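Enquirer: Here is my input, please return the structure:
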Amino acid sequence: MTPLSPLLSPEIEDLRLRTRDFIRSVVIPAEPAPGERLAESERTRLQAAAKDAGVFAPHVSREYGGQGVPLASWSPIFQEAGYSLIGPTVLNCQAPDEGNMHMLELIGTPEQKEQYLRPLVSGAARSCFGMTEPHPGAGSDPAALMSSAAKVDGGWVINGHKRFTSGANNAAFCIAMVRTAAVDGAGAGSSSPAAAPAGATMLLVDMETPGVRIGEQISTMDRAIGGGHPHVHFEDVFVPDTAVLGSPGQGFRYAQVRLGPARLTHCMRWLGLARRAMDIALDRTNTREIFGSAMHELGIAQDMLALNVMDLETSDAIITKTAALLETDAKAGSALSSVAKAHTSEAVYRVIDRSLQLCGGDGVTNSLPLASYLNEVRAFRIYDGSNETHKWAIARRASAGRRREVEAGAPLLATVDADQSFTGAEA
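Expert: Have a look, this model is predicted:
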């Protein structure tokens, strides 16, 4: 079996192959029927098997119970996990826990890591991330954040309303993004933190804290993320100063630590599922005859299969590049993750849609999982920032970057003289 990337180290390639074998031999036979959720008892059993197989929590350091894979090498492992809809849950690298683990490991205090990260990595606890709010609050525009926390003696009092809080029904804690006023470090008692600017702050909130209430459930087309996407209310919720993740007022900066890699890992997992859909289509076209020919010999089927390969490979390439960049230049990597997210979310949908088409009537039935796959991946074009928002940001960055080049002396390539002849770019 050749690796997905020739740059994989022997250790990573070994883990990829073991993950591949585990997903195919243990996880896929245990998959629930299309559209149904994984039972809690099965999750527990399968996660124990993943630990025994040495493939559990690949993205977390060994110190906290993971496999210690560096971010630049996550993609081949996450793609193997994503080959099954329940694979990421079984390996404990599913959203939102995976993103919360990554952020806690990078910016959590030693005490926060023991209290929140270690049980999260082990699978003993689950989590949610409270960012999205009902209109006109934070959604595609995080600057519209309305939930707030007021500084009081020894801690903070949170009031706010979140929605699409993925995983909240099963969560032991929430990382809540709230707006906070400036703290001068002198007016809230001896336990007050150092001075901090106004801005957004991330607070670790146990879901059993008085005043935390799960509200209306939101029924969505996707089923892969356990714990639903409900509304969550914070009503005079007190948390101590030790609940601050990072520093007060720096929440938007810390959010990039989470959101860039998190949107990229969605791409990795869904690309694995698209590879599964492609394999289903290849098995169909290799074994079915129509109009006197094998399907794989028909030009129209070949075109669809070729387009699938192109979408798979271009997605893999941009994911790999972005993951490497996130380890060396987080700001540039976060910007490129918008490109990866917008491209991959649309590419994997196309791959699954073509695969379903190639399977004809069977493709729209539950005898194959392709219809349920479409439901899962369609939502990704909205989750983690709508593709339209990402494309807006991508275009703005491209325009600003070119303006800086021109200001630094680069020629304007689209300038024309009065006689309509181009200047600055003649061959």
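Enquirer: contacts, neighbours, all on C-alpha from now
Expert: OK.
Enquirer: what's the neighbour count on residue 235?
Expert: 15 (other CA atoms under 10 Å).
Enquirer: any idea how far residue 215 is from it?
Expert: In this view, residue 235 and residue 215 are 12 Å apart by CA to CA, to the nearest Å.
Enquirer: Could you list the residues in contact with stretch 27-43?
Expert: 46, 84-87, 89-90, 223-224, 226, 366, 369, 372 (CA atoms under 8 Å, 6 or more residues apart in numbering).
Enquirer: now stretch 294-303
Expert: 282, 285-289, 358.
Enquirer: re earlier: out of the contacts of stretch 27-43, name the two that are farthest from one another.
Expert: Farthest apart among those by CA to CA are 46 and 366. That separation is 23.5 Å.
Enquirer: Who has more neighbours out of the two?
Expert: residue 46 (20 against 13).
Enquirer: what about the more buried one, distance to residue 266?
Expert: 21 Å.
Enquirer: Residue 240 too?
Expert: Applying CA to CA, the value for residue 240 to residue 266 is 33 Å.
Enquirer: Between these two, tell me which one has more neighbours.
Expert: residue 266 (25 against 17).
Enquirer: Please give the structure of this sequence too, so both can be compared:
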Amino acid sequence: MNLLDVERDPAIADLRRRTRNFVDRHAIALEDRAHVHHPDALDAALAALRPVAQAQGLYLPQLPREQGGLGLTWVQRAVVLEEAGRSYLGPGAMNCAAPDQPNMISLLRQGTPAQQRRYLEPLAAGRIRSCFAMTEPAPGAGSDPSMLQTRAVRTEGGWAITGHKWFITGAVGARFAIVLAQTDEGPTQFIVETANPGFRLVRSIPAIDPYAIGGHGEIVLDHCKVAHDAVLGEVGQGFVYAQQRLEPARLSHCMRLAGRARRALELAQAYVTRRHSFGHRLADLQQVQAMVADCHMKLHACRLMTLDCAARMDAGLPVKTESAMTKVFVSEALYQVADSAAQLMGALGMSEDAPVALILRELRPFRIYDGASELHRATLGRRFLQSTPGDNP
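Expert: Now for the predicted structure:
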């Protein structure tokens, strides 16, 4: 299914309309500055919205119908996630927000039936939350996952995990974490319940983005004992699984955050049409018109790159190169759109009296999360230079 197929599909058009209506009438109506850096207040708002999203048939767009989802393709998902992303509450209300969304996909792909019953089912139902714990303080894993320091050793009853993780999105209030740790056989993923005595949430790290569900936690694992069945997938395959998780995760970010940037532009356009300066509406000034036009072109380019990558994923094609290019371009272009929106609104765009300043703060970390732009550029450059002309690297 390509862009034209999506545009012509009446079922997807109806789903887009219903998602936008849900976001406008329910999610945006519940937005509150009290949610800024307040995971508990944010969780309460999402808990109120999820039954509404379920009743309106908008819940779990990323999961198959057998798991209670909408069974959408990646291309179809792009349309829905962009509309959901117009509010910071939209994706969480529809249970398609990070880190739970990619964790659900990991559990669906690598989880045993018992793990899926214990973790995937309540996660999909919205009864619990989760996090993914890979990033570590120096000299541990960051942009280079091969620097992984957290260690898991076999014990008589299973495994003992020791390590230090930080900037773990979703950690505050999570019921379990998918922890990446080094073993003798290689990096391995473990499901660790946060009630485990060896698992300690040190703090929620204050960060630039205001609405991260579950904040960004710092975690210490101190001889954290788990059973053999806590391994997610196969021992030694953790990096493979993390990469499989990362490509769809970064593409989903592109979809959701495109909605945030579009919301910022919508607000800026409304502002310049009613604001007068030096005897004219701001909207009548050519420089303002040019800024608005540039923003729409960037959004269009972002959408096309995202849809192209989504179509390749639907076709079962590898997207290692395409997802990296899309992530770099989209993360930078969306921030530029939000920055222009804030500029168009002047002092109001710098304040929390309007959502644009907060949207700008949400978009800035995307150039770091899921791989910094500089890392992706270096990797892409090497890949292109080493490829044979005409090949798809």
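Enquirer: quick one: TM-score?
Expert: Scored by TM-score structural alignment, normalised by the length of the second structure, the superposition of the two chains gives a TM-score of 0.94; 385 aligned residues with a CA RMSD of 1.8 Å.
Enquirer: ranking the contacts of stretch 27-43 of the first structure by neighbours, who comes first?
Expert: That'd be residue 87 among the contacts of stretch 27-43 of the first structure, by other CA under 10 Å, with 31 neighbours.
Enquirer: OK, contacts around whatever residue of the second structure lines up with it?
Expert: The alignment partner of residue 87 of the first structure in the second structure, by TM-score structural alignment, is residue 90. Counting by CA under 8 Å, 6+ apart, residue 90 of the second structure makes contact with 23, 27, 84.
Enquirer: Filter these by whether they're kept in the first structure.
Expert: Mapping these onto the first structure (both residues aligned by TM-score structural alignment, their matches' CA atoms under 8 Å) leaves 23, 27, 84 still in contact.
Enquirer: Tabulate those residues in JSON lines, adding columns for neighbour count.
Expert: Output for these, formatted as JSON lines (neighbours: other CA atoms under 10 Å):
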{"residue": "23", "neighbour count": "25"}
{"residue": "27", "neighbour count": "27"}
{"residue": "84", "neighbour count": "33"}
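Enquirer: Let me have these in JSON lines, adding distance to residue 185 of the second structure and secondary structure as columns.
Expert: Below are these laid out as JSON lines (distance: CA to CA, whole Å; DSSP: H, G, I helix; E, B strand; the rest coil):
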{"residue": "23", "distance to residue 185 of the second structure": "46", "secondary structure": "helix"}
{"residue": "27", "distance to residue 185 of the second structure": "46", "secondary structure": "helix"}
{"residue": "84", "distance to residue 185 of the second structure": "41", "secondary structure": "helix"}
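Enquirer: Of these, which is the nearest to residue 13 of the second structure?
Expert: The closest of these, once distances to residue 13 of the second structure are taken by CA to CA, is residue 84, at 13.9 Å.
Enquirer: quick one: the nearest residue to the closest one once chain neighbours are set aside from residue 248 of the second structure, how far?
Expert: Nearest residue to residue 84 of the second structure, sequence neighbours excluded (CA to CA, 6 or more residues apart in numbering): residue 90, at 4.6 Å. In this view, residue 90 of the second structure and residue 248 of the second structure are 19 Å apart by CA to CA.
Enquirer: which residue in the first structure lines up with residue 113 of the second structure?
Expert: So residue 113 of the second structure corresponds to residue 110, using TM-score structural alignment.
Enquirer: Next: residue 257 of the second structure.
Expert: So residue 257 of the second structure corresponds to residue 270, using TM-score structural alignment.
Enquirer: Skipping adjacent residues, who's closest to that match in space?
Expert: The shortest distance from residue 270 of the first structure to any non-neighbouring residue, by CA to CA, 6+ apart, is to residue 82 (6.1 Å).
Enquirer: I'm done for today, thanks for sticking with me.
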